[in-house]
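**Student:** output the structure for:
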Amino acid sequence: MRSSSSDCWRPRRRTCTPRTSSASCAGRSRTGETGVSRRTLLGACVAAYVVLLVVAATVLPDEVPLHVGIDGTVDRTGSRVEALLLLGGLGLGTVALLAGGALAAPRLPLAWINVPHLAWWSATPQREARMRRMLADDLWLLACATTGLFALVLVAVVLLARGGDDVTGPLLLVAVVVWGLVVGVGGVLAARRRYRPDDQPDDRP
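**Tutor:** Prediction:
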């Protein structure tokens, strides 16, 4: 019985088996389905942040507020170049660190990974592969959230530097605290739920 040419060229679906390393499993189908899209999302966030930096470079005055006290008043200023280097370096550097962690997640030593119930996740190669995919996805999202935080700070700095009213400083402080609580506390709670041991089969993609 002759097979059609399309059958000859039909790719085989690869699955993770006990002989397959957890690192290679972690880099397969789930990366193609979600990792790429989240990398694209992060790329869009970073591009928007770079655009904000360019706009800020054209509208910021020579003297720029660099720190807001606990009462919401500016207690330290610096030059425009210093502000751009500080916000650009910290923002892009932090995002690059998180993105690097996401890219390295399939190959990180287990001793470097800190997730709830790590012993359960590392008990089989299939569980470990799924855990590494989940960790990479979480780091991509955290990098996006971090970009948003620095963009918020940059916008507030521009408003303050260009003569914002007395409520801009306190609003900045409140916004940063709320954002940090949402990302920090929400992330911890989500991780505890997300990495809870389940009854799913070990060959779950």
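**Student:** contacts and neighbour counts: CA atoms only from here.
**Tutor:** Noted.
**Student:** how about the helices of this protein, start to end?
**Tutor:** Using DSSP state H, the helices of the chain run over residues 5-8, 22-26, 29-30, 36-59, 80-104, 118-121, 125-161, 168-194.
**Student:** among those, which comes closest to Leu66?
**Tutor:** Leu66 sits nearest to helix 80-104 of all the helices of the chain, at 6.5 Å, using CA to CA.
**Student:** list the buried ones in that closest one?
**Tutor:** Buried positions in helix 80-104, judged by neighbour count with 16 or more other CA atoms under 10 Å: 80, 83-84, 87-88, 91-92, 94-95, 98-99, 101-103.
**Student:** which secondary structure elements does that helix sit against?
**Tutor:** Helix 80-104 makes packing contacts with helix 36-59, strand 63-68, helix 125-161 when contacts are defined by 3 or more CA pairs under 8 Å, 6 or more residues apart in numbering; DSSP states H and E.
**Student:** between it and helix 125-161, how many degrees?
**Tutor:** Orientation note: helix 80-104 sits at an angle of 170 degrees relative to helix 125-161 (axes from the mean of the first three to the mean of the last three CA atoms, to 10 degrees).
**Student:** number of residues surrounding Val153?
**Tutor:** By the other CA atoms under 10 Å criterion, the neighbourhood of Val153 contains 17 residues.
**Student:** pretty sure Val177 is one of the things it touches, is it not?
**Tutor:** No - look at Val153 against Val177 with CA atoms under 8 Å: they stay out of range, at 11.2 Å.
**Student:** nearest to Gly148, of the buried residues of helix 80-104?
**Tutor:** Distance ranking of the buried residues of helix 80-104 against Gly148, using CA to CA, places Gly91 first at 9.4 Å.
**Student:** how about that closest one, what does it touch?
**Tutor:** With contacts defined as CA atoms under 8 Å, 6 or more residues apart in numbering, Gly91 is in contact with 146-147, 150.
**Student:** make TSV out of these and add neighbour count.
**Tutor:** Supplementary listing: those in TSV, determined by neighbours: other CA atoms under 10 Å:
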residue	neighbour count
Thr146	21
Thr147	21
Phe150	20
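**Student:** one more, for comparison:
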Amino acid sequence: MLVFIKYGLPHLDTSGLPFLFKNYGFSLLVYQFYFVLGAFASIHYDAFKQFITTHHRFIGWSTVVLAVGTIGEYYYNLNVLGLSLKKTLEIHQPYIFIYDLFIIGFIIWIGLQYAKYRDNGLPQWFVSFVSTGAKVGFGMYLGQTVALEIVDLGVTALSLPTVWNFVTLPLVFIIVVAVDYGMSLCFFKIPPFGFLVGRPQWHVSRLWSAK
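**Tutor:** Just a heads-up that it's a prediction; the model follows:
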């Protein structure tokens, strides 16, 4: 499917197609593999955990190599395939799919290491920070675009040279995460905005129980 989306769909007239075929990013079918993989990992958790633990070095180094390779993928899409910038940056690509699998696996391994050391020496403030982040994680997923827009306004206002924009990328990434975290935390703490991050302070079920 991803091969067709990348190499076939850009050359077709999609104006007469149904909404979900033209805007496939909204279709659950595009993400079905991740749902199936999540279900498989849940059912066979012990075997899945053992696989991640055994092959974590290969998964980790492959993640680094594939991450660097996204730079080549960018120029390949733009200059060789002649794709638009929007299509070039799109996540629905075979290469990005493979990269996703490895980085998800590596993040799972990091999570397993955190669980191992959480009660054995990690500072309490860090444990609380991660615990709160887990509660507002869905909100951060939903609000990342807003955080990116806010930081983009700041970066645009600074008008830094291209070289400095590249050098400060790690800092910008940290700022985006911090803004997203803070925004989601505020919604989580302040009623009635909890529903915006998937953590409503009030539930409809309480109305029924009150009766």
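**Student:** superposing both, give me the TM-score.
**Tutor:** Taking TM-score structural alignment, normalised by the length of the first structure as the basis, the two superposed chains have a TM-score of 0.26; 93 aligned residues with a CA RMSD of 5.7 Å.
**Student:** tabulate the contacts of Gly91 of the first structure (CSV), appending distance to Arg132 of the first structure.
**Tutor:** Conversion of the contacts of Gly91 of the first structure to CSV gives the following (distance: CA to CA, whole Å):
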residue, distance to Arg132 of the first structure
Thr146, 21
Thr147, 23
Phe150, 27
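**Student:** all helices of the second structure, in order?
**Tutor:** With DSSP H as the criterion, the second structure has helices spanning 2-7, 19-22, 32-43, 45-54, 56-75, 85-88, 94-117, 124-135, 137-158, 162-167, 169-189, 204-210.
**Student:** in CSV, list those along with mean neighbour count.
**Tutor:** CSV is the format used below for the helices of the second structure (neighbours: other CA under 10 Å):
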stretch, mean neighbour count
helix 2-7, 14
helix 19-22, 13
helix 32-43, 12
helix 45-54, 14
helix 56-75, 15
helix 85-88, 14
helix 94-117, 16
helix 124-135, 13
helix 137-158, 15
helix 162-167, 10
helix 169-189, 17
helix 204-210, 8
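**Student:** for Leu41 of the first structure, which non-adjacent residue is spatially closest?
**Tutor:** In space, not counting the residues next to it along the chain, Leu41 of the first structure is nearest to Cys144; the distance is 7.4 Å by CA to CA, 6 or more residues apart in numbering.
**Student:** contacting residues for that neighbour?
**Tutor:** Here Cys144 of the first structure is in contact with 41-42, 45, 95 (CA under 8 Å, 6+ apart).
**Student:** so which of those residues wins on neighbours?
**Tutor:** Within the contacts of Cys144 of the first structure, neighbour counts (other CA under 10 Å) peak at Val95, which reaches 23 neighbours.
**Student:** quickly note the distance from that one to Cys144 of the first structure.
**Tutor:** 8 Å (CA to CA, to the nearest Å).
**Student:** wait, isn't Ala143 of the first structure in contact with Ala102?
**Tutor:** No - contact status for Ala143 of the first structure versus Ala102: not in contact, 9.2 Å apart, counting by CA under 8 Å.
**Student:** what sits in contact with each of the two?
**Tutor:** With CA under 8 Å, 6+ apart as the test, Ala143 of the first structure and Ala102 reach no residue in common.
**Student:** any idea how far Leu66 of the second structure lies from Gly137 of the second structure?
**Tutor:** For Leu66 of the second structure, the distance to Gly137 of the second structure equals 25 Å [CA to CA].
**Student:** ah, wrong one, I meant Val68 of the second structure
**Tutor:** When CA to CA is applied, the distance between Val68 of the second structure and Gly137 of the second structure equals 26 Å.
**Student:** Tyr181 of the second structure now?
**Tutor:** Distance, Tyr181 of the second structure to Gly137 of the second structure, by CA to CA: 8 Å.
**Student:** before we move on, the earlier item: between the buried residues of helix 80-104 of the first structure, which is closest to Gly186 of the first structure?
**Tutor:** Sorting the buried residues of helix 80-104 of the first structure by distance to Gly186 of the first structure puts Leu98 at the head of the list, at 17.6 Å, by CA to CA.
**Student:** buried deepest among the helices and strands packed on helix 80-104 of the first structure, which one?
**Tutor:** The highest average neighbour count among these, using mean count of other CA atoms under 10 Å, belongs to helix 125-161 at a mean of 22.
**Student:** spit out the contact partners of Asp180 of the second structure.
**Tutor:** Contacts here follow CA under 8 Å, 6+ apart; on that basis Asp180 of the second structure touches 140, 143-144, 146-147.
**Student:** in TSV: those, plus distance to Tyr117 of the second structure.
**Tutor:** Rendered in TSV, the data for the contacts of Asp180 of the second structure read as follows (distance: CA to CA, whole Å):
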residue	distance to Tyr117 of the second structure
Met140	25
Gly143	30
Gln144	29
Val146	33
Ala147	31
